[in-house]
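A.B. asks: pasting the sequence and the predicted model now:
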Amino acid sequence: MQGSGSQTKRSGALLAYKGDRLKPLRAFCQVARLGSVSRAAEALFLSQPAVTLQLQALERDLGVRLLERSGRRLVPTREGEALYELARPLVEQFDGLTTAFRDQLRGMDAGELQIAAGTATILHLLPPIIAAYRMAQPEVRLSLHNVTGESGLDLLRRDAVDLAVGSMLDVPGDLEYAPVYRFDPMLITPHGHPLAQKAELALEDLSPYGLILPPRRLTTYRLVDMVFHQHRVPYTVAMEVGGWEVIKRYVAMGLGISIVTAMCLDGADLAHLTARPLVRWFPRRSYGVVMRKGKQPSPQARAFIELIKPDLFDADGARRGAHSDR
């Protein structure tokens, strides 16, 4: 028991010693920054003798001279420069601890928002929405989970995310889907491709050319397959690859054609691709918010949803009928 008590006393003395070192380090950093004991004393609200005593104690403790006079200024010695580089960030962090702590508490009070979305949605649909949300809710910690299909729905079911943003054909019974945006289906080909030059397109015109599509587990593949089968038109898939950016690149290289939503096409793409609408055969593609049925959204999630679909909640905060957009 006696040994434990002695160890406690030594630990307490060591902590007190380290705590006492902060004041001399703060005084040294101010003198090194301002070049004067008097100016440092004013900045620290101390007397000049108090600052001088702290500097002397620090030099005595470290066994080196830390400051020397150069003209009318005090400047760090070589050892002083080394100490200043080490001590300045520590002193600044300690002095800013209270403000940083309060900011952290405000961030905790503001909460967080977790959103699941696929790459195309994150790249092409969400940027202006996220920018507007950040302006309206700057203290909310926002996380985007780049996942597609069932992976995103699994996160939603496990409450790992607050909501998902994407496109759905079939809505499971435990989820609700509120479509917000609709985009035209587009055929993309390389410039100079026979389909790019054809005056009028028929669905049968696509049959001879291999399609580059996302993996078959995803909505786009299922939609393309459904439309071709409904019209009894044969088709071939030349390649399955994930990501619209990759698909557009491969089409531009002449490796196949594809059917995409207008959402993922911009002016830079049209410098390499020809895009033609296919609304005669393919439905417009909806993108919207997916939520767990019966779960009330957090205030952070509701603020996001109201930003893009303000009519989804009634005056009492209850969700109006979200549905599938088949």
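C.D. replies: Sure, I can see it.

A.B. asks: going by C-alpha atoms from here, please, whenever you check contacts or count neighbours.
C.D. replies: Noted.

A.B. asks: ranges for the strands of the stretch 51-200 of the chain?
C.D. replies: 67-70, 73-76, 112-117, 141-146, 163-166, 175-183, 185-190 (DSSP state E, counting those that start in this stretch).

A.B. asks: out of those, the one nearest A199 is which?
C.D. replies: strand 185-190 (13.9 Å; CA to CA).

A.B. asks: packing partners for the closest one?
C.D. replies: helix 194-197, helix 244-252, strand 258-261, strand 273-277 (3 or more CA pairs under 8 Å, 6 or more residues apart in numbering; DSSP states H and E).

A.B. asks: okay if I get those as CSV plus mean neighbour count and distance to S151?
C.D. replies: Output for the helices and strands packed on strand 185-190, formatted as CSV (neighbours: other CA atoms under 10 Å; distance: least, CA to CA, whole Å):
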stretch, mean neighbour count, distance to S151
helix 194-197, 15, 35
helix 244-252, 19, 18
strand 258-261, 24, 21
strand 273-277, 20, 30
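
A.B. asks: hmm, back to that, in a markdown table: the strands of the stretch 51-200 of the chain, plus mean neighbour count.
C.D. replies: Output for the strands of the stretch 51-200 of the chain, formatted as a markdown table (neighbours: other CA atoms under 10 Å):
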| stretch | mean neighbour count |
| --- | --- |
| strand 67-70 | 14 |
| strand 73-76 | 19 |
| strand 112-117 | 22 |
| strand 141-146 | 15 |
| strand 163-166 | 25 |
| strand 175-183 | 19 |
| strand 185-190 | 24 |
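
A.B. asks: this is the comparison structure:
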Amino acid sequence: MDRLRAMQCFVRAVELGSLSAAARSLATTQPTVSKQIAALEASLGVRLLERGPARVVPTDEGARFLESARRLLEDYEDAVTALDEGTRQPRGLVRISAPVALGELHLHRLMLQALQQYPELRIDLMLEDRYVDPVAERYDLMVRIGSALPPDMVARELARWPRYIVASADYVRRHGRPRRLEDLARHPFLRYPLGEDDTVTLTGPDGTREVPVQTRYRLNNAVALLDAVREGAGIAFQPCWMVNGLLRRKELVRLLPQWSGPTQTVHLVYPPRRRQPMRVQVMLELLSTTIRAL
């Protein structure tokens, strides 16, 4: 019996609540996980799990053993990390979750550079805007923008990004530039299908204002929303990291530049550990540096 593997199966089964979920997270089969845990129980002479039709829960002995098993697995990872640091070559798989737009526009290129720089590194970059469970889905690192942060995780704040009111240069030529907040109501506003449709919140020299707008088009994809703005369909809030380059190239125009929309806050989230594996350390620093520079 591979005791480390058996303990890993046990820990994952407890964390996820089922043998099948543990098997999926470990890229194996449910019977294999069941056999590994049964062999571990036989070697220890105690029952670690109560197995129900839908869930498994630790016995009293299993609950006591759980933290020791976690520490042993972490010690093993630390030992592997020390070897990696000795060779100065990160290797193995890093699983990363990030929002779709940020991944498409910036992080995808970073991943390609990392793969070229570190030949023994493997990366799973999963681009999703939904809430991701870092434990159940086995992510090493998660980039979170403005969403609830998971409990029992380290959350490193990387940046705060203002939202600008922008339009295409062609739109401004055809429809004119709003000069006052009240002028926004004359322009079609493009936005996410969240919150109120008839007002937007702006912060500027006079504090915070709720400003009436007319919403003509709503969509739930940030890249598509930016494309609609570039096509001249209307005006919209856009976070600075999405539009700074387009503003510099004068493809977009910032409207009422003394006013900004609600700020986006971005965090890098990861499990608490005494020492992250070298492969995770490398990607953590690359992501931090890249995102802070946007």
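C.D. replies: The structure has been received and is ready for your questions. None of the values given here were measured: they were computed from a predicted structure.

A.B. asks: coming back round to it: what's the closest of the helices and strands packed on strand 185-190 of structure 1 to G3 of structure 1?
C.D. replies: From those, taking CA to CA, the stretch that ends up closest is helix 244-252, at 68.0 Å.

A.B. asks: related to what we said a few turns ago, which stretch among the helices and strands packed on strand 185-190 of structure 1 comes nearest G12 of structure 1?
C.D. replies: helix 244-252 (60.7 Å).

A.B. asks: how far is stretch 79-87 of structure 2 from where the chain is centred?
C.D. replies: From the chain centre to the centre of stretch 79-87 of structure 2 is a distance of 27 Å (CA atoms, centre = their mean, to the nearest Å).

A.B. asks: what range does it cover in structure 1?
C.D. replies: Against structure 1, there is no aligned range for stretch 79-87 of structure 2 (TM-score structural alignment).

A.B. asks: got the contact list for that stretch?
C.D. replies: P90, R91, Q276, P277, M278 (CA atoms under 8 Å, 6 or more residues apart in numbering).

A.B. asks: which one of these is nearest P151 of structure 2?
C.D. replies: Q276 (18.5 Å).

A.B. asks: quick check: that closest one vs H187 of structure 2, distance?
C.D. replies: 50 Å (CA to CA, to the nearest Å).

A.B. asks: likewise R5 of structure 2?
C.D. replies: Distance from R5 of structure 2 to H187 of structure 2, by CA to CA: 61 Å.

A.B. asks: higher neighbour count, the two?
C.D. replies: H187 (19 against 16; other CA atoms under 10 Å).

A.B. asks: what comes up buried for the lengthiest helix in structure 2?
C.D. replies: Ranked by residue count and defined by DSSP state H, the top helix of structure 2 is helix 60-87. Under the neighbour-count criterion of 16 or more other CA atoms under 10 Å, helix 60-87 of structure 2 has G62, F65, L66, A69, R70, L73, E74, E77, D78, T81, D84 buried.

A.B. asks: make TSV from those residues and add distance to T289 of structure 2 to it.
C.D. replies: TSV is the format used below for the buried residues of helix 60-87 of structure 2 (distance: CA to CA, whole Å):
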residue	distance to T289 of structure 2
G62	41
F65	39
L66	36
A69	34
R70	31
L73	30
E74	27
E77	25
D78	24
T81	22
D84	22
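
A.B. asks: state the pair within those residues that is farthest apart.
C.D. replies: Pairwise over the buried residues of helix 60-87 of structure 2, using CA to CA, the maximum falls at G62 and D84, 32.2 Å.

A.B. asks: mind telling me what L115 of structure 2 corresponds to in structure 1?
C.D. replies: Using TM-score structural alignment, L115 of structure 2 sits opposite R134 in structure 1.

A.B. asks: what of I96 of structure 2?
C.D. replies: Checking TM-score structural alignment: I96 of structure 2 goes with I115.

A.B. asks: and A40 of structure 1, how many neighbours?
C.D. replies: 23.

A.B. asks: who touches it in this structure?
C.D. replies: Counted by CA under 8 Å, 6+ apart, A40 of structure 1 has contacts A27, Q30, V31, L34, V51.

A.B. asks: how about these, which pair is most distant?
C.D. replies: Top of the distance list for the contacts of A40 of structure 1 (CA to CA): L34 and V51, 13.0 Å.

A.B. asks: which of these two has more residues huddled nearby?
C.D. replies: V51 (25 against 16).

A.B. asks: wait, isn't the more buried one in contact with V37?
C.D. replies: Yes. Counting by CA atoms under 8 Å, V37 is a contact partner of V51 of structure 1 at 6.8 Å.

A.B. asks: as a markdown table, the contacts of stretch 79-87 of structure 2 with distance to H267 of structure 2 and neighbour count would be great.
C.D. replies: What follows is these, written out as a markdown table (distance: CA to CA, whole Å; neighbours: other CA atoms under 10 Å):
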| residue | distance to H267 of structure 2 | neighbour count |
| --- | --- | --- |
| P90 | 23 | 22 |
| R91 | 25 | 17 |
| Q276 | 17 | 18 |
| P277 | 20 | 23 |
| M278 | 20 | 22 |
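
A.B. asks: got the buried residues for stretch 278-285 of structure 1?
C.D. replies: Counting neighbours by 16+ other CA under 10 Å, stretch 278-285 of structure 1 gives L278, F282, R284, R285 as buried.

A.B. asks: endpoints of that stretch, how far apart?
C.D. replies: 11 Å.

A.B. asks: could you do stretch 144-153 of structure 2 as well?
C.D. replies: Per CA to CA, the first residue of stretch 144-153 of structure 2 is 12 Å away from its last.
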